[in-house]
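>>> here are the coordinates; sequence isn't available:
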């Protein structure tokens, strides 16, 4: 690799979960602090960061496809291409293999080491290719710049890694063991987000409700502290594990007004044998009992979850149990996936791998049920009055888009601005959004 001029522009492309979105934003801030600017829309960048997700089906192969596309489509007149960095969970899992298979890649950096990205970019400009996939003891977050400007809704990573070792999942291998960020650091970063423009903060973690401070206080204590912060109007959190839904966290949904009535709590399957094979450590019944406890304290809560169909060995009857659980819950929204083997995970070598056409048919049936319930939840919201956080302009003149307390997309027309909290009446519902009538102007 020959030396190149230091990059003046960058583009970060993030795939996958909200934590990847957060990491992508932080990488952009790191590059911005070095005087590198985001590339204007439609123009090629001097540096492209592919912030990858290993949950995507055939994730590694899609990364190589993206790299090839960049090299082909963005080649300059002098024959050079942009500097390419591969970050995220695929980078952590593949490491040196990416360097071997993709000579166009200048740097590979895992999710626990991206604070080193500016140094790696400087080394790449000098013609050196670098790989950083260690999980160093040095605190990544301490090396990140302060948040200077954010949108009305911002992410805050409070916990990383996972100790659950679900048999289908690579997170313990790509993100490491469960680590909770220090309480004081989170309060300081949250305050900075509010000062930078955030009205709503979503607390993030691979297993966010496993967060504990150094005195073993749980997530509800952090939420309680943030709720007292002037200027912060809304708090959310994701993603949770059923076994870490403590009574204190459940009661927070009753007691803390700023905690929005929305809970994303993945179950993955509705059959106990399949759940045991997944190493999920909860049963369908214990999961439903957790939801009953949450609904008892917050009857209007919107529930969300994750499902995997076609896990190795899953029979037709066991899949029917998943449909029965869906019917019992009535989700407001959900994510559903076909099982996809991840190299190095126990499930990848299990007997009884389910045929692709069977998984396709099951996924269609599951998604039909989930879509039915999402539409029903939205339709049941018509006539309600609620507060909407305005996030952006709509496609039509005078139209605004925002989120209801139940994380529904809502559009309305009238006098408003990004970041406003406005009172509306929900007037019509579709499967993915609702229409509303503006009742009152913005309030602080």
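Okay, I see it. Treat the numbers as computed from the prediction; the structure is a model and nothing was measured.
>>> could you use CA atoms for every contact and neighbour count after this?
Noted.
>>> off-centre distance for the longest strand belonging to the chain?
Longest among the strand segments of the chain by residue count, using DSSP state E, is strand 433-443. On the basis of Cα atoms, centre = their mean, to the nearest Å, strand 433-443 sits 27 Å off its chain's mean C-alpha point.
>>> in addition, the following structure is provided for comparison:
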């Protein structure tokens, strides 16, 4: 969601004749668009802000803006804590940012605008996409779940779904603009409803029927709301990507109840079994929290057991840190930092091994990759993603960026695959081939 908000900010300021710069010393306005889900995000922000002291001293006209969830959470307190910040603007007030910058300059004032309810639909703001061929498409904002550890409902507000036809119109516009991959976006997309009896299944089905929509993703799902109908739809539609992010958080029923997650480990296992049965090529990713409040050793081992049973392709693992304002922050955190770190290492090591094993199964296969850019680690390679969200690096020209390329996988690590661009020779037989989301690809020459 924050990445999309950043594109909205860029689009808004571009319309006001601002130009982006990669050189911080050239900037007239520096904007930090923040996330407050994890404690380290707060720490990073204040670390960056403290480094601006000398720059602000040399360039007194410089405006420093903090936007996003930390801005919404702290409001005026952020101005008090950081003397280098000129403007605080919450996610519900992004449309006011040009006015706030102008007023701060004219009045030489430090300003805060972070209201609890949207003053303007953020979807009505212009967007300046970072990619010509990938786009975020928000379908809803906010969250009604109030998990005990989560700050999101307090900073993003309650669930609000966009009108059905409005989403379809924007999706069609993106396809007409040459976008290859659309990601339907929301804190919990499965809670989408338009007020006329149409939910996420109907929306996903309608978007997938748009002519020219080549890849459709969605993020994020809540295990209590993901339906068998959506799983079946993914299996049936070639252009809906075979990747589902399904946050587990804990494998212990006791801890899940304490977290107010509203599902059990048994329900979660049923979901993953259903996905694996109906979408064999599906990749599953998840979120895990270790060291949550009163997590006993038995609770922790329940989580380890779930990792072994579910065999996720990827897991984002976090040590629990209470966020001020949440239910969990009012309770005693009995797990020491050292113990949280021990549990983190154990889960992380296990997941790396599982990810490596699963990625190794792709060696020798040919899969379709949407090339996203140059590889971050090797300038001689390009990098992209499969429809089930596997990162693939392979030698190639920048001319391939934005294109679908068939790649033969030759090696694999825990986090990515390595391959070579592959042009299959002509064949009249299906021998040595694999069906991968509706496409016939040769495994070997």
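Received the coordinates, thanks. Computed from a predicted structure; not experimentally measured.
>>> which secondary structure state does residue 212 of the second structure sit in?
Following DSSP: H, G, I helix; E, B strand; the rest coil, residue 212 of the second structure is assigned to coil.
>>> same check on residue 184 of the second structure?
The three-state assignment at residue 184 of the second structure reads strand, by three-state DSSP.
>>> now for it: what does it line up with in the first structure?
Counting by TM-score structural alignment, residue 184 of the second structure corresponds to residue 203 in the first structure.
>>> spit out the contact partners of that match.
By Cα atoms under 8 Å, 6 or more residues apart in numbering, residue 203 of the first structure lies in contact with 155, 156, 157, 158, 235, 236, 237, 238.
>>> ok, those in the second structure, which still hold?
For these, the contacts that are reproduced in the second structure, applying both residues aligned by TM-score structural alignment, their matches' Cα atoms under 8 Å, are 155, 156, 157, 158, 235, 236, 237, 238.
>>> could you flag which of those are buried?
155, 156, 157, 158, 235, 236, 237, 238 (16 or more other Cα atoms under 10 Å).
>>> excluding its backbone neighbours, what's nearest the alignment partner in the first structure of residue 244 of the second structure?
Taking TM-score structural alignment, residue 244 of the second structure has residue 263 as its aligned residue in the first structure. Ranked by Cα to Cα, 6 or more residues apart in numbering and with sequence neighbours excluded, the top spatial neighbour of residue 263 of the first structure is residue 303, at 5.1 Å.
>>> one more: residue 370 of the second structure?
Nearest non-adjacent residue to residue 370 of the second structure, counting by Cα to Cα, 6+ apart: residue 404, 4.5 Å away.
>>> from residue 215 of the second structure, how far out is that neighbour?
Per Cα to Cα, to the nearest Å, residue 404 of the second structure is found 11 Å from residue 215 of the second structure.
>>> repeat for residue 96 of the second structure
34 Å.
>>> all the helices of the first structure, residue numbers only.
Taking DSSP state H, the helices of the first structure run over residues 18-33, 59-73, 88-94, 96-101, 117-125, 171-174, 183-195, 219-227, 247-255, 272-278, 284-297, 316-329, 356-381.
>>> so which of these gets nearest residue 403 of the first structure?
Closest approach to residue 403 of the first structure among these (Cα to Cα): helix 356-381, 12.6 Å.
>>> could you say what helices and strands the closest one packs with?
strand 302-309, helix 316-329, strand 333-338, strand 421-429 (3 or more Cα pairs under 8 Å, 6 or more residues apart in numbering; DSSP states H and E).
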